[in-house]
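this one's sequence-less:
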């Protein structure tokens, strides 16, 4: 008993220590959050001066929201120290809410100020950035003559269609560089006039224009390398395609394979002669697609050869078997309603649902269908077998429930139930006619399934 009271005392002391620690954390969080609001207010004034009011709207809205919620935190702290006595639970709840509000305020202000930090740093480096824009523009202008020479050299080897994506790059880059230099000058003038927001917009426009111009110039040089690589790859794909055509002649000569062979042969025949300006990217794409189409057709033909499409008779047998299994399971369950549990009923319901799905899949009643297209037979066969399997499971589960529910001695001679000799059932004793009937039903289904499997 002394141990019990000692444990309760230790638990109470531990809870009191936790409450005291939570109260200290709440007070410290309040002070820190309040100071953070003051510091962020000063940062907002500076950011407004550097970036303009529009750029700092998110931070301003966040600061107002934090002030409002921190007012709630101060009110909760005041309730903890007013003249009205509070329970330990009330104090604990308020202090936890204070900590939550203060943590949220810190996280929100951190997020908003970090979003502006990079832009503010960029503004402070504006003179350096403008100098970099002008230097990059001058460097790229010096590369434009070489870019035009490269384009002329490419035009002698590749078709107009192949060069369409880069033909205007030198002219576009020249225009972008002029825009970048102009925007840099605008940024300087607006900053000197105290128009910070406009100056920042012009600075961003100038840096983006130089970046895009550099991308256009680099794209011309990159095209030459990629075109040479495409030509090399094209030669390898041509050789591979010719080998695939040889292999295809040994594959099953079904219509899909023959059509894919014709398409690949046409793609090979369309390759231009040596010395003709070409588009290696388009030719490579066309040849790869034709090559992949032939590979897919051969694979499908071999798969079909290994697993031929079942004929209509096989599907018909499977449908008949499913209907037969469903009918037997349905009758057995309906004849012993009070004995059958949820498992058997669920299997039967699912078997019937799958059987309905088969009619939907075929678009007609499977039982009345006189033909099924080849492309639907495999799936129809699988659905029918699934329905039959579920019905068979339902019947087996129903048999289990009947065996479990049947009273002790049911079916014995003299009990007035199944298996009485005068009825001719169960003359061997034991469980009598009910078991014999169910055994005959199950045996017939098994034999029927075996016969269908032999035909399949």
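Nice, thanks for sending it over. Everything numeric here is computed off the predicted structure, so don't read it as measured data. Numbers count the residues shown, from 1 in each chain.

When you work out contacts or count neighbours from here on, use the C-alpha atoms and nothing else.
Will do.

what's the burial count for the residue nearest to residue 208 when sequence neighbours are not counted?
Of all residues not flanking residue 208 in the chain, residue 180 sits nearest, at 7.9 Å (CA to CA, 6 or more residues apart in numbering). Other residues within reach of residue 180 by the criterion other CA atoms under 10 Å amount to 28.

Flag every buried residue along whichever strand or helix holds residue 180.
Residue 180 is part of helix 169-192 when elements are defined by DSSP states H and E. Buried positions in helix 169-192, judged by neighbour count with 16 or more other CA atoms under 10 Å: 169-170, 173-174, 176-177, 179-181, 183-188, 190-191.

so the residue lying closest to residue 383 once chain neighbours are set aside, which of the three states?
Spatial nearest neighbour of residue 383, excluding adjacent residues (CA to CA, 6+ apart): residue 358 at 6.2 Å. Here residue 358 is recorded as helix under DSSP: H, G, I helix; E, B strand; the rest coil.

ok, and here's another one to check against it:
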């Protein structure tokens, strides 16, 4: 195989044709010319200048080069280059020998003291290293006639340079890999820190009350942007879901019962439209300053948050209505039992009211004088709603919504009737407690009025108004202590509490 265009990876091969013997050698006698030949062994000594031991040393060096670096070095010793010149002779010999990219030929003409190292420069050997090897090692050996040493130092020098070059390259590759790993690790760590910080800021933003504009404005701008996009998705989903639930609620409970839900849904749609407009403004080609962005984002999040909260409240109310309807029969049965218990208490309440009327003046009993009568009215109203609720439950599924309003009205009436009867039963104890505690309460109120008067120069109009109100309550409670101890006691306690707050302020 021929080797045309033999180009070195770094620079063109060094072409050296050295006449080491000086001008006198030009006239030296010539022997038999050596034509280019085909190399069939790594070391050929046609010039017969090597002893047996020297031949073995050259072969050993060539073999070691191949074993370590897989580079084939061919060494040939001839008397002369047949008038072709070192370069042409070496190239023809390489062509005849079909050398490849990993073959090098060291051709030495012993009578001419000239040589040629032909082939591609091995990886890991620089031009400067090759030049140093040839000028410092090979050429001095040829000048001194140390023919074996010329071949040996060439093989050993190439092997050493390639080992050092390979070691440097591997070292650089390892260092480069470490640098890449370190830089990549730092970039990944920094990116992870940014993501973690962004997630933490977004989590904080989710917990901030939408009405708390101060807290929202204190958040990082990126967290506000992320929260605004998240809020838009949430309100959009909430509107779609609420519209479906409202349709069910209207069909089940009627338009009147679900009017608050309808109003909340319309508010949410208006809020979502405004919020999307703000987001489009922030995303358009006209940039806003950071302060402008913050103001717009706080407005967006607050608008969406309030609308979403209103929808949630109505959805919760709808769920409560549905849960009540599911357990309507049991609730009605429980209300019926409550009415039986309340009716059984009416005779005792009437008897207690008669006893109190005989023991106290009418002014003392004025707060509870009509309690029994009103309790009967509440009981009757609850019975009517219980009957209405049971009638509603006989309607087809989806038409039983009237039971919800009936049950809630009945529950409210039962609670009111129970409170009215409790007021009669507990009146005697309450009246006695008020009479016993009223003197101490009035004394405490007087002391607080005195303290407030001393602080009048510092409290401003607020303290002056609270002091005047407390004095009026004191005068009224003192006057009504005997005729209406309950109201006097309650009024005095309330006035003293208000005055205490004004003094503390």
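All right, it came through fine. Since the model is a prediction, treat every value here as computed from it, not as a measurement.

Just give the TM-score of the two.
These two chains, once laid on top of each other, score a TM-score of 0.41 by TM-score structural alignment, normalised by the length of the first structure; 231 aligned residues with a CA RMSD of 4.4 Å.

circling back to that earlier point, can you name every helix or strand that the helix or strand following the helix holding residue 180 of the first structure contacts?
With elements assigned by DSSP H and E, the helix or strand that comes after helix 169-192 of the first structure is helix 196-248. With contacts taken as 3 or more CA pairs under 8 Å, 6 or more residues apart in numbering; DSSP states H and E, helix 196-248 of the first structure sits against helix 2-51, helix 126-155, helix 169-192, helix 255-269, helix 280-306.

at 6 Å what do you get?
Applying 3 or more CA pairs under 6 Å, 6 or more residues apart in numbering; DSSP states H and E, one finds that helix 196-248 of the first structure makes contact with helix 2-51, helix 169-192, helix 280-306.

Pick the most buried one from those helices.
Mean neighbour counts were compared across those using mean count of other CA atoms under 10 Å; the top stretch is helix 169-192, at a mean of 19.

ok and the helix holding residue 180 of the first structure relative to helix 126-155, angle-wise?
Angular relation of helix 169-192 of the first structure and helix 126-155 on a 0 to 180 degree scale: 170 degrees, by axes from the mean of the first three to the mean of the last three CA atoms, to 10 degrees.

count of residues packed around residue 501 of the second structure?
11.

now swap in residue 306 of the second structure and tell me
Other residues within reach of residue 306 of the second structure, judged by other CA under 10 Å, total 17.

ditto for residue 164 of the second structure
By the criterion of other CA under 10 Å, residue 164 of the second structure has 14 neighbours.

Is it in a helix, a strand, or coil?
Following three-state DSSP, residue 164 of the second structure is assigned to helix.

could you measure it against residue 65 of the second structure, distance?
Summarising the geometry, the distance separating residue 164 of the second structure from residue 65 of the second structure, computed by CA to CA, to the nearest Å, is 14 Å.

one step back: residues in contact with the residue nearest to residue 208 of the first structure?
Residue 180 of the first structure is in contact with 206, 209-210, counting by CA atoms under 6 Å, 6 or more residues apart in numbering.

Just give me the closest of those residues to residue 437 of the first structure.
residue 209 (88.7 Å; CA to CA).

tell me the contacts of the closest one?
Residue 209 of the first structure makes contacts with 176, 180, as judged by CA under 6 Å, 6+ apart.

Understood, closing this out.
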